[in-house]
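Undergrad: take this sequence and fold it.
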Amino acid sequence: MPLIAPGDRPLAGLSTDLYFPPVAELIAHLEESPPDYLEIFRGRTIDLKELRAQLPPALPLTYHGDCLWYTQPGYSTDPEFREEERRACRHMEALRAPWMIHECAQKSMEGFDFGLYAPPLLTPEGAQVAREGALTLLQAMEGRLLLVETPPFPPHPPGGMDLGDFFRILTQGTPLAIGLDLGHCLTYLSASDRPVDIPSVLDWLGGFPLERVVEIHAGGMHFLSLDGRTWPVDDHSFPLPIVLFDLLEAVLTRLHLPSLQGIALEVDNKESRHAAQEFARFRDIVRHHAKPGGFSLPPATPFRSPLPSADRDRVREGYRHLARDLSGNHHSPYSQHLYRQEIWEFGGNMDELFPETLARLREAGVDVRASFVDYFNREPHENRPGEDFLEIKIRRAGDWIDHLTETHPEIPLSLRETRHREAQSLLHAQNLYNGDP
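TA: As a prediction, the model looks like this:
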């Protein structure tokens, strides 16, 4: 069931985490400017059911999925992704969500892992692989709509193919819809060495498949100075910058978006009172400038033939090359600065996760941060769909300690037991709060 009828004005919504800010607290701060709908990030099924029961039945809820890496060549044949699809369907059923939006990106690829979204492989073959994976996911969604979202780009060369052309190959002739994230567009243009201003974004969007955009996102950003340049970095805990408020107004005023149904402010990881203050201005822009939408997507045509195996192998190798570049093989502001911080801190700071283990390693003269970050993606390792980054870090920490005790005789084998004890405590807490059988 769509959010709006054809010809109605799109709704102004909030996209938020299930746990922070707490949804009940967020709603309490929004009494003077309530949202038309909520988009809820992936969480535990039991918690999603409880949330739906607590909210007014007339308030629509949509779903923001995760861990379904349909950009990857092995997505359609990996049975572990089938379980993740079933989990996503349980989540959508709990929320009574008409659609799922999911980044066209991945945090795991060809034996490498990252804490934040890594961009897709911007080649025609990469777009075709993502298309096949997204259609596999759509078939599992029990008649709901799938929105493939424009991904964030780190300060790193994005690849040779234009993102608009990539999304056209990905979606043309399919039932797939698009989620257009305006902040992510800024990160893409910046990574592509293009101007990051409203005229440049509007000009670039002129070649984008806007007829498939069903939802628009805007979220917090900060601007980081690295290697003599200022880079926009997607981070929803930061305020929504003025340029995104102005860009939203310009997009709604000047562009033709016939299928648009919802426009959501992303406020995950933001204090409720700050989110409420931003949403009041955001909602005013939507209500004053959004034009009628909700019309049907372009008709689907028969699916093109599957990608030849040789092309699929090239995509696999392309993702391996991309992962190594992001992990430090390429000298970019991301790989030389942000990647190292991401591996050490995201999902849980290593000093807080393994305090006793790291203290003993430091006593043995190990530069623990440099050693762990360099080891983390040094060689391909097992990717496990559904694991969050904390679980991946715990597993990689075990591999790292095993490696150190095998290659450094001065490091005692008893350190493995210390690491195991700390890991078990972390995994118990993780399962208690985030487990979802």
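Undergrad: CA only for contacts and neighbour counts going forward, please
TA: Will do.
Undergrad: which parts of the stretch 1-150 of the chain are strands?
TA: Along the stretch 1-150 of the chain, the segments classed as strands by DSSP state E, counting those that start in this stretch run 11-16, 37-41, 61-64, 99-103, 106-109, 112-118, 145-149.
Undergrad: could I get the ones you listed as TSV with distance to residue 405 and mean neighbour count?
TA: TSV is the format used below for the strands of the stretch 1-150 of the chain (distance: least, Cα to Cα, whole Å; neighbours: other Cα atoms under 10 Å):
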stretch	distance to residue 405	mean neighbour count
strand 11-16	43	26
strand 37-41	40	23
strand 61-64	41	23
strand 99-103	39	24
strand 106-109	27	24
strand 112-118	23	21
strand 145-149	43	24
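Undergrad: second chain to compare with the first, below:
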Amino acid sequence: MNSFDIEFRQRVSKIPFHGLGLSVDVYSPDVFDLTEQLEEQALSYGYLEMFKADQLALQEVRHRNPSTYLEYHADGLWVTQPDWEISYRYHDELTIAMNHLRQLGCSWLNHECATKQIAGHSFGTYLPPVFSEASAHVTAVNVRSAQRLFDKRFEDHALPSPLFLLETPPLTFFAIGEVSYADFFRFLAEACSCGFVLDIGHIWTVYRYTGAWQGSSIEDFLEGLLRAFPLERVVQVHIAGLGFHPAVLRQDQRHRCPPNWLDSHDSPIPDVLFRMLNQVLAHPRLINVRGVALEVDTKAISCIIQEFRRLGEQCTAWEQEQRRKLADAIDHDPVSREVSIAEAPRHFPQDPQLEIQYRHYVEMLTQCTSDSTFPQTNLLSTVDPTGLNVYRQDYLPYEIFEWGGKFQEMFPATMQALASLGGGCEGLFCFWYSHPHSFSEPYDFFLVKVHYFVEFIRVEYPECLTLAVQEAADLRDGYVLACQARSSQNRP
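TA: Below is the predicted model:
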């Protein structure tokens, strides 16, 4: 046990057992409608993990749930990135997160071990890190920096400083890097005191998109992953739906492979994930879990009720046993309530080429940038070319042109003007990924889309710029009003 393990044990010992809960959005579905219907069905929950939202909305959640454990699922903290503290407004994002943590009275902050921005390039959904030892060390340094800020901010708070948790990321058709998924988290655990969230559906995507399905059953694969994973660091377990993407074939019949499922919170939870959950919860090294959450943002309430009932029926015995084990552990192996901060150098030895590797990562995904300074890395040799091609030919263009709003609907007048000139926005994709940009505001993919459309028009169709600028201003104003309206609808 190293000094980071000791620090983790001291931190996690302050977190009470939460039991079964839900990881939810304030708005979709409406969290108050959801909890009301759960109570009508006599389905009790131990906690709610709230996704990042407007502070007034989160304040109302705390007001209406004065005695419920509330935890926080953050977004926008790109701790996997080597330039996080230089290229991104990391301090602003951390300040927002800390304000939300105080508002809710949280024991932990959960964030995907993934990013939506790399080297100034923005994506709509999470991308996993480069799976390498150097990448794990950079992530650990950034998490340690964030945890120290939490500690300083919460010195005068009645509750302990929230523990930073990293969630195992989903794979979207591919993985990249030289070490295994489990070893990456082992390297993280050796270099910082954070906890982990083990997401069952995300683990299934590892089985599917690393090609592990070709050589083993899901049960054998999971057994091997759990054997290598630092399970003692797992504080929470997530289970959520898996679903198909509208732009991608559902299954490659040529190879009889598993379905092309992706992480999809609005989709039903397949039976295989409930079986995997049983296998995970039965593992003897899973000793520090404080909660198991059904992740349900964007899902229909009727489906949530059905799945949460099943989760309760499946996990009641585990919940009772875990509660007893934690009580016995506190009685027989008390941990110092004073956290001993592990001493380590601010900068671990790391590969100086990591930032260049991440730029190469973007080039591999988009094929829209060209940089002669890229080293001859082995990144491409670690990626399944079939999955990579699906991502960059089908998934990513859909993300740019369809997800979060179609440009024809966002900029109707500008698009009509382009059509009259015989033009269109087909070239926007490569324009987007050929022009890295550092944004002054916290990450918001809708606003990123607005920015890049206007810049594309500025360069390629300047005669339409006045129209585009006006429509962009209308979109931004309407977006602000919509966000304010969503916030106010949750207040009495």
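Undergrad: care to give me the TM-score?
TA: Scored against TM-score structural alignment, normalised by the length of structure 1, the superposed chains reach a TM-score of 0.90; 424 aligned residues with a Cα RMSD of 2.6 Å.
Undergrad: could the strands of the stretch 1-150 of structure 1 go into CSV alongside distance to residue 389 of structure 1?
TA: CSV is the format used below for the strands of the stretch 1-150 of structure 1 (distance: least, Cα to Cα, whole Å):
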stretch, distance to residue 389 of structure 1
strand 11-16, 19
strand 37-41, 16
strand 61-64, 17
strand 99-103, 16
strand 106-109, 9
strand 112-118, 6
strand 145-149, 21
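Undergrad: do you know which of the ones you listed lies nearest residue 233 of structure 1?
TA: strand 112-118 (11.6 Å; Cα to Cα).
Undergrad: give me the residues contacting stretch 28-44 of structure 1.
TA: Applying Cα atoms under 8 Å, 6 or more residues apart in numbering, the contact partners of stretch 28-44 of structure 1 are 11-18, 27, 59-66, 88, 91, 264, 272-273, 276, 279-280, 283, 434-436.
Undergrad: please disregard the earlier target; I meant stretch 279-290 of structure 1.
TA: 9-14, 33, 35, 245, 248-249, 252-253, 263, 265.
Undergrad: pull the most distant pair out of those residues.
TA: Every pair of the contacts of stretch 279-290 of structure 1 checked by Cα to Cα; the farthest is 33 and 253, at 22.1 Å.
Undergrad: chain neighbours aside, what residue packs nearest to the spatially most central residue of structure 2?
TA: Closest residue to the average C-alpha location of structure 2: residue 112 at 3.0 Å, with Cα atoms, centre = their mean. Excluding the flanking residues, the one nearest residue 112 of structure 2 by Cα to Cα, 6 or more residues apart in numbering is residue 167, at 4.5 Å.
Undergrad: how about the contacts made by the one you found?
TA: Residues near residue 167 of structure 2 by Cα under 8 Å, 6+ apart: 110, 111, 112, 113, 196, 197, 198, 199.
Undergrad: cool, and residue 307 of structure 2?
TA: Residue 307 of structure 2 makes contact with residue 269, according to Cα under 8 Å, 6+ apart.
Undergrad: aligned to it, what sits in structure 1?
TA: When structure 1 is aligned by TM-score structural alignment, residue 307 of structure 2 is paired with residue 278.
Undergrad: so that match, which of the three states?
TA: helix (DSSP: H, G, I helix; E, B strand; the rest coil).
Undergrad: how close does it get to residue 198 of structure 1?
TA: To residue 198 of structure 1, residue 278 of structure 1 is 20 Å away according to Cα to Cα, to the nearest Å.
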